[in-house]
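K.L.:
heads up, no residue letters with this:
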């Protein structure tokens, strides 16, 4: 098989995977209807809890208040860690004010830190709350004002919030926080009344609005899941987007022992993590532009007079840093927390590649250099395959005269021609498909690296050299506006950066080294292919463009060296070029 056909095959298949798979998946594998939990769908049996608990109703459409105004409207406990800063609203015991100190909204170092949680009533309200539901009690609600044991929650100073109702029943939420993004809430109920009660603790996340790039299952071009997500009974569930919940009568219910649920954004995560040994009922809800995740035990606990009930759960609120998520999964026994990063179909390649990139970054201190190092490693690993590809090319070129003779002899009998060609391949011990293997192997590698550069927060805002200040963004320097000298920003589809141009040039150079196709249509396709891909790749992350350019350069070096190992191939190519030139000269004459 001509290596040019391999390239066409690779481009088409890569395009199908990158852009066409969601359409295929949505048609042939539609999202199944949710399995509604028994507790949520039928009358609750005696002693069963309901997941429809003390949640805030969707607020009326009013003018959003500024965050500063909302923060000053109630008493608060400060939150301060090496990575988080904010406060807890004592009205409702809401964790509703968190910014991520180690991540900025813009590339500039003096830009504001990313805000994850915001108070109710603000434009993008997003908060967590822990509470109780039950019978025979007056439970605290979102308007209850709590009394704190301290003024600041830090990794070394936990804070306990307490409140006592009119029946002398006391509620406590002991909050602690680590150096990263995990908050632990130990809830305690003390029944100082004379009658027993049935009670269960719950936790909820509530957010107003959704991220700009969120769809029902992820962007068609980015192929990432943004929105409601959970792990139920040890199974990650990406089936629900915001729109899916809305269209399912505003609700999606599950039951599970262990796991977690919440909202995953491209780089950030808010997740409720119940006690891993307690059966729970979990639910996503949508009401207007307010979305909630809720979790509550499937059964109430009976608390006798004078007795107490203790429960514990966690809240993850922060960046999806792979090392942090992985440590929580291993050290705290939280299943698949690292799956909040949707690595996609080629996760088995993406995850090892991520750790190799992470290690190389630790060695070189520059992600661009790390990408170059990864490219070289990949090409070295695939070198034996490349050798076989070139050997196959040499064999194919050697039998070209015999193939031409067969084509001339059997040009009017296609079935017989195919039969004779297969017999020739068998006699010459040539495998026409051998050259496809390197291309097939490159597709999942390319796609896995695409996901890493798209999703990995470790790559966000990472510079390379000179004008490349953010490898997770497209190359910003384009000749369309004379590299920024002209005062306008061209449309993204023509804003071709330096790296995409280098990608097109290096692909063109690779084609010059390869045998030219005999078919004129194929020749025309290959003539435009490098420049077509230059436009296609322009909007992608600069890190991915860097990988492809470097891969092309290494391939060119490999080709030159391998041609020296297969002089017959080189000589035959030169001979064919001479024959072709002579044929053209004769035609003109």
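P.N.:
Now that the structure is in, tell me what you want to look at. The structure presented is a predicted model; accordingly, all values stated were derived computationally and were not measured.
K.L.:
going forward, measure contacts and count neighbours with C-alpha atoms only.
P.N.:
Will do.
K.L.:
quick one: stretch 316-332 to chain centroid distance?
P.N.:
Averaging C-alpha positions (CA atoms, centre = their mean, to the nearest Å) puts stretch 316-332 15 Å from its chain's average.
K.L.:
again with stretch 138-147
P.N.:
That offset, for stretch 138-147, works out to 38 Å (CA atoms, centre = their mean).
K.L.:
buried ones in that stretch?
P.N.:
Buried residues in stretch 138-147, counted by 16 or more other CA atoms under 10 Å: 139, 140, 141, 142, 145, 146, 147.
K.L.:
what comes into contact with it?
P.N.:
54, 56, 90-94, 131-133, 161-163, 165-167 (CA atoms under 8 Å, 6 or more residues apart in numbering).
K.L.:
so of these, which ones are in strands?
P.N.:
94, 131, 132, 133, 161, 162, 163 (DSSP state E).
K.L.:
nearest to residue 548, of the residues you listed?
P.N.:
Relative to residue 548, the closest of the ones in strands among the contacts of stretch 138-147 is residue 94; by CA to CA it sits at 47.2 Å.
K.L.:
The closest one is in contact with residue 129, isn't it?
P.N.:
Yes: the criterion here is CA atoms under 8 Å, and residue 94 meets it with residue 129 at 4.9 Å.
K.L.:
Farthest pair within the ones in strands among the contacts of stretch 138-147?
P.N.:
133 and 161 (17.4 Å).
K.L.:
Compare those two and say which one has the larger neighbour count.
P.N.:
residue 133 (23 against 19; other CA atoms under 10 Å).
K.L.:
Wait, the more buried one touches residue 55, no?
P.N.:
No: the criterion here is CA under 8 Å, and residue 133 misses it with residue 55 at 10.5 Å.
K.L.:
second one coming, line it up with the first:
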């Protein structure tokens, strides 16, 4: 089998893998969210005399985020009810008229309604809703006819219409009126008291820590002996039809099951219906997209997690006992270091694909270079150059194999003209390869070795929340979004077009085939690739990586082809300095 045909087949397989990953396994985009009214931060100095009690530090609180212990069966415990909830819920007007508390942890701002002790909004201070918006990203997404998140359910009873009152506050929490502030590492508690719809008295104790996305919700039933049903805590989100079927940013439930496996259920999965819940035995359940999520941790093990939906309202519930339980919640961006803090493997909710073992160190390098240059675009450029330098020996092997194949082209052409039987032709060609000491797969093997690195970096950049709204240079102001330069009111994908041109040049410099039909087919690959980049818009960070990779590849191939005295390594290093310098200058314009 001829090397170029094999290379073409493998390259087309590579395209299929990449675009299947893009459209179905690891799509990219930002979560669509409904714009909500901003809550202005109270910047006045908060003063209050708060009861000085012993508190749990942030580190201690995170230490308590452990996998729940098994609770044995009990006749007082209700059977698992997998029927989807159908309860009356407060209206938007009910919530509007109810009192609420504002809790500011420094990284998140909570609006906690005293009607149901539910979260009306949870806004992230370091993340905007859209690139040019002043509105903060809100993790609470419900409509007027749906309950707010963090509701308590027990059998047929719930706290939908429970009006809670503040019974006390503890810890290092500053208070003025109904506003509460926490500084870094300080922990404070807000204890609320109310009754379920069946008259069961309970307390809801919220524990917040300054500069942390973690918080705790402890539910205490005052008379557990009279309550035969277990307590469940719920997190729910409303998703539009567009968001449910969005292939570019698929929303999903992630569940860490008791056997330590991760179960992912897309919100458009047919196993989710409006009649029943799906039950799991697990350590936590998370609901979110590429960049943000909310995870809730049950208070016990066993059949302790339910996921389901009611129309467009997607629901996750975690279980306590009939006396209540302490539930932990992470609600924020998917930042690996933050997710690791709890020791619950929440970082596994980030899907970096088949080559995650490579994606993690590559992502670490992106962060490292960003720490040096302060620009993620420059960090991507430097990482790309670093990878190309590291793979230069493989590039040389690939090029030498292709050149050896080129030297055999006249003899291969003669064999084709002389032998018409395909089987005999293949036998003669393999004999020729063996005689000349040429490996027909020699040019493909180095490419296949580099493929996992590309896919690892691809998924790393695709899921890295820090690239969201991160600028590079000129018109490229969001590396997580497709780039478009407005020309006479039309968005032109300039960098993709330049990338396409670079692919054509690269194909021309690396071509060794003398078969016109093969040359034509190979030259069509860059055109098809460019069109697909435009039809299925890639984030500009990935396009930047591909463009720089093409440019340095062209330089390496040109030097190897010319056989000049300058070594390929020195040429690559010089070219890398020039490419980085151009990129740096662009950031200054």
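P.N.:
On my side now, so go ahead. This is a predicted model, so every value here is computed, not measured.
K.L.:
care to give me the TM-score?
P.N.:
The TM-score (TM-score structural alignment, normalised by the length of the first structure) is 0.76; 501 aligned residues with a CA RMSD of 3.4 Å.
K.L.:
Among the buried residues of stretch 138-147 of the first structure, which one lies nearest to residue 517 of the first structure?
P.N.:
Checking these against residue 517 of the first structure with CA to CA, the nearest one is residue 142 at 71.7 Å.
K.L.:
What is the helix ranked longest in the first structure packed up against?
P.N.:
In the first structure, with assignment by DSSP state H, the single longest helix is helix 542-565. Packing contacts for helix 542-565 of the first structure, counted by 3 or more CA pairs under 8 Å, 6 or more residues apart in numbering; DSSP states H and E, involve helix 367-381, helix 436-455, helix 498-513, helix 567-588.
K.L.:
Which other helices and strands does the last one contact?
P.N.:
Contact partners of helix 567-588 of the first structure among helices and strands, from 3+ CA pairs under 8 Å, 6+ apart: helix 383-398, helix 542-565.
K.L.:
okay if I get the ones you listed as JSON lines plus mean neighbour count and distance to residue 228 of the first structure?
P.N.:
Shown next, in JSON lines, are these (neighbours: other CA atoms under 10 Å; distance: least, CA to CA, whole Å):
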{"stretch": "helix 383-398", "mean neighbour count": "19", "distance to residue 228 of the first structure": "42"}
{"stretch": "helix 542-565", "mean neighbour count": "20", "distance to residue 228 of the first structure": "28"}
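K.L.:
So which of the ones you listed is nearest residue 342 of the first structure?
P.N.:
Residue 342 of the first structure lies closest to helix 542-565 among these, at 17.8 Å (CA to CA).
K.L.:
any chance of the ones in strands among the contacts of stretch 138-147 of the first structure in a markdown table, plus distance to residue 44 of the first structure?
P.N.:
Output for those, formatted as a markdown table (distance: CA to CA, whole Å):
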| residue | distance to residue 44 of the first structure |
| --- | --- |
| 94 | 28 |
| 131 | 20 |
| 132 | 17 |
| 133 | 14 |
| 161 | 31 |
| 162 | 30 |
| 163 | 29 |
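K.L.:
ok, residue 527 of the first structure to residue 510 of the first structure distance?
P.N.:
Separation of residue 527 of the first structure from residue 510 of the first structure (CA to CA, to the nearest Å): 12 Å.
K.L.:
Comparing those two, which residue is more hemmed in?
P.N.:
residue 510 (18 against 13).
K.L.:
Show the buried residues in the contacts of stretch 138-147 of the first structure.
P.N.:
For the contacts of stretch 138-147 of the first structure, buried by 16+ other CA under 10 Å: 54, 90, 91, 92, 93, 94, 131, 132, 133, 161, 162, 163.
K.L.:
which non-adjacent residue is nearest residue 464 of the first structure?
P.N.:
Nearest residue to residue 464 of the first structure, sequence neighbours excluded (CA to CA, 6 or more residues apart in numbering): residue 368, at 4.7 Å.
K.L.:
Next: residue 482 of the second structure.
P.N.:
residue 539 (4.4 Å).
K.L.:
contacting residues around the residue mapped onto the one you found from the first structure?
P.N.:
When the first structure is aligned by TM-score structural alignment, residue 539 of the second structure is paired with residue 541. Counting by CA under 8 Å, 6+ apart, residue 541 of the first structure touches 453, 454, 471, 472, 473, 474, 475.
K.L.:
how do these look in the second structure, which are kept?
P.N.:
Checking those against the second structure (both residues aligned by TM-score structural alignment, their matches' CA atoms under 8 Å), the contacts still present are 454, 471, 472, 473, 474, 475.
K.L.:
number of nearby residues for the third one?
P.N.:
Look at residue 472 of the first structure: counted by other CA under 10 Å, it has 25 neighbours.
K.L.:
Provide a list of residues in contact with it.
P.N.:
453, 454, 459, 460, 461, 462, 541, 542, 543.
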